[in-house]
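Asks: Any chance you could fold what I've pasted below:
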Amino acid sequence: MSSGWAMRRFWSAAEAEEVAGGYRVTLDGKPVRTPAKAQLLLPTRDYAAAIAEEWQAQDETIDPTSMPMTRSANAAIDKLSVQHAEVADMLADYGDSDLLCYRADGPEELVLRQAETWDPYLDWAASRYDARLEPRTGLMHRPQDPEALERLRSEVHAMDIFGLAAFHDLVSLTGSLVLGLAATDKPDAEAIWSASRLDEDWQAELWGADEEATELAELKRQSFLDAIRAWRLSRLGRA
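Replies: Presented below is the predicted three-dimensional model:
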């Protein structure tokens, strides 16, 4: 049961400022901290500014769901600073059962649509990371090339905590390590999201769209776009 308690706005101005080691957000001059009471220290000015904007936009009662950049930064600092390796391994494991590799054996139109939409992303991963993942027909698991998987795993482990926090959502929302990586590298976010929804969209075309499922899909889409924004903000201006 909900307690009915909600944090209320107590500040006039939320601002981003540079400090030793990065950038922070202040509320009337007092630094924002994470839920675990750690310092909310951001790697870029743009990321801090985006978080300051979220706090400044709050009404009398705070709505955490309207603060995706703040939530991503909190997760990075409170969770990934101590669980980086475990989370990186969990996300890298998607590669061995990547959505893009499991293909239908019919009807022909769906088979062709999957190939036309998904093959270019597998080709991109092979070119970009020297990691060729092979498609399979049916749902039976067949392991991918261990060397290809290891190359992709090393890319995930190389991410800093802020990148990995955003990447967690990119992979878990799409069900694909390859699409998650593509979202960090390619500009066509909507096309990547559509690629992840190919099977669901196919079913909706056949049987009609379910209103509840459509609303949930839109929430996931917005979360995916928020994750891409968090990824990019954490890198703007960095070498």
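Asks: switch to C-alpha atoms for all contacts and neighbour counts from now on
Replies: Noted.
Asks: Give me the buried positions along stretch 50-60.
Replies: Within stretch 50-60, the residues scored as buried using 16 or more other C-alpha atoms under 10 Å are 50-56.
Asks: which element is Q83 on?
Replies: helix 81-92 (DSSP states H and E).
Asks: Stretch 182-190: end-to-end distance?
Replies: Counting by C-alpha to C-alpha, to the nearest Å, you get 12 Å between the two ends of stretch 182-190.
Asks: Pull out the buried residues from that stretch.
Replies: Buried-residue list, stretch 182-190, by 16+ other C-alpha under 10 Å: 182-184, 189.
Asks: this one as well, want them side by side:
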Amino acid sequence: MKRFYKNVTTAAVDGNWQVLLDGKPIRTPMRRVLHVPTLALAQAIAIEWDLQGEELQVPAMRLTRLATTVVDLLPERQEPAVLQVMDYVGTDMLCYRASSPSDLVRRQDEVWQPWLDWLERAFDVRLPVFQTMLPQEVAPQAQERLDRVVRGLDPWRLVALHAAVTATGSLVLGLAMVEAVLPADEAFLVAELDSLYQVEQWGEDPEVTRRHVALRADLEAIGQFVTALAPPVGM
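Replies: Next comes the predicted model:
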């Protein structure tokens, strides 16, 4: 798609913020006016549009995609989003550890365990650790507490959480990002520990490198999205 606008600005409208292209508000794929809850997020999205060249690179506008997901899909699809996130409780990557080699076992313990410890401190939820690849049962009490945490998020942070969890394979890391205690660059290193270990052992693979580049960009956008939402907001 060719660029069809010259100027990108922001405006406050009815308690929210809009991004304007030549004075007209951006519309979502469902033709709704894109509104966001903070000036910081509107400005960040405006930068995405302002940096576009003659051809719009829509996949690169990750903040816009996150925001339009909220406007188009929530609250109607809030319950499916919650359930998809909660599916990761029993399969959280951080809970499934290698039994060998010893240096990978040690590295997983050093890098992953602190985030399980953080989860317990932050939400009084202790997730068990297994040395198996088969999904294991998690105590109903842990499930219930995490369900309350997820359902307590406003739609904007729920979308950010969903994106972070699906990107990293970990509900724990997703919550840490939404709580703004896990920066995007560190989230990448924690989530890709096994993959980076394999790169160390066997060298770079072009496909893995491309995936890493995309994942870094996705996590950076999620982190920026969460930061721009502060202070807490509602729909």
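Asks: can you pull the contacts of the counterpart of L99 of structure 1 in structure 2?
Replies: Correspondence of L99 of structure 1 to structure 2, assessed by TM-score structural alignment: M93. Neighbour list for M93 of structure 2: 169-170 [criterion: C-alpha atoms under 8 Å, 6 or more residues apart in numbering].
Asks: how far away is M93 of structure 2 from G169 of structure 2?
Replies: M93 of structure 2 is 6 Å from G169 of structure 2, by C-alpha to C-alpha.
Asks: Give the other helices and strands that the helix holding Q83 of structure 1 contacts.
Replies: Applying 3 or more C-alpha pairs under 8 Å, 6 or more residues apart in numbering; DSSP states H and E, one finds that helix 81-92 of structure 1 contacts helix 146-157, helix 161-174.
Asks: Helices of structure 2, residue ranges please.
Replies: Applying DSSP state H to structure 2 gives helices spanning 39-50, 62-73, 78-86, 102-123, 140-151, 155-168, 171-178, 184-191, 193-202, 206-229.
Asks: need the ones you listed in CSV with distance to V129 of structure 2, can you?
Replies: CSV is the format used below for the helices of structure 2 (distance: least, C-alpha to C-alpha, whole Å):
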stretch, distance to V129 of structure 2
helix 39-50, 37
helix 62-73, 32
helix 78-86, 18
helix 102-123, 9
helix 140-151, 14
helix 155-168, 18
helix 171-178, 13
helix 184-191, 16
helix 193-202, 16
helix 206-229, 25
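Asks: and of the ones you listed, who's closest to T132 of structure 2?
Replies: Comparison of the helices of structure 2 against T132 of structure 2 by C-alpha to C-alpha identifies helix 102-123 as nearest, at 12.5 Å.
Asks: Next, the buried residues of that closest one.
Replies: Buried residues in helix 102-123 of structure 2, counted by 16+ other C-alpha under 10 Å: 104, 108-109, 112, 115-116, 118-119.
Asks: Mean deviation, it versus structure 1?
Replies: Helix 102-123 of structure 2 differs from its equivalent in structure 1 by a mean of 0.8 Å after superposition (mean C-alpha distance after the TM-score superposition for structure 1).
Asks: What sits closest to the residue nearest the centre of structure 2 if chain neighbours are left out?
Replies: What sits nearest the mean C-alpha location of structure 2, by C-alpha atoms, centre = their mean, is A164, with 2.3 Å. Among residues not flanking A164 of structure 2 along the chain, G174 sits closest, at 4.8 Å (C-alpha to C-alpha, 6 or more residues apart in numbering).
Asks: on that earlier part again, can you find the partner of the residue nearest to the centre of structure 2 in structure 1?
Replies: Matched to structure 1 by TM-score structural alignment, A164 of structure 2 sits across from L170.
Asks: in terms of contact, does that match touch V178 like I think?
Replies: No: here L170 of structure 1 lies out of contact with V178, judged by C-alpha atoms under 8 Å, at a distance of 9.9 Å.
Asks: and for these two, which residues touch both?
Replies: Taking C-alpha under 8 Å, 6+ apart as the contact rule, L170 of structure 1 and V178 touch no residue in common.
Asks: if we can go back for a sec, kindly reformat the buried residues of helix 102-123 of structure 2 as CSV containing distance to F225 of structure 2.
Replies: Listed next are the buried residues of helix 102-123 of structure 2 as CSV, based on distance: C-alpha to C-alpha, whole Å:
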residue, distance to F225 of structure 2
L104, 32
Q108, 28
D109, 30
W112, 24
W115, 21
L116, 24
W118, 22
L119, 22
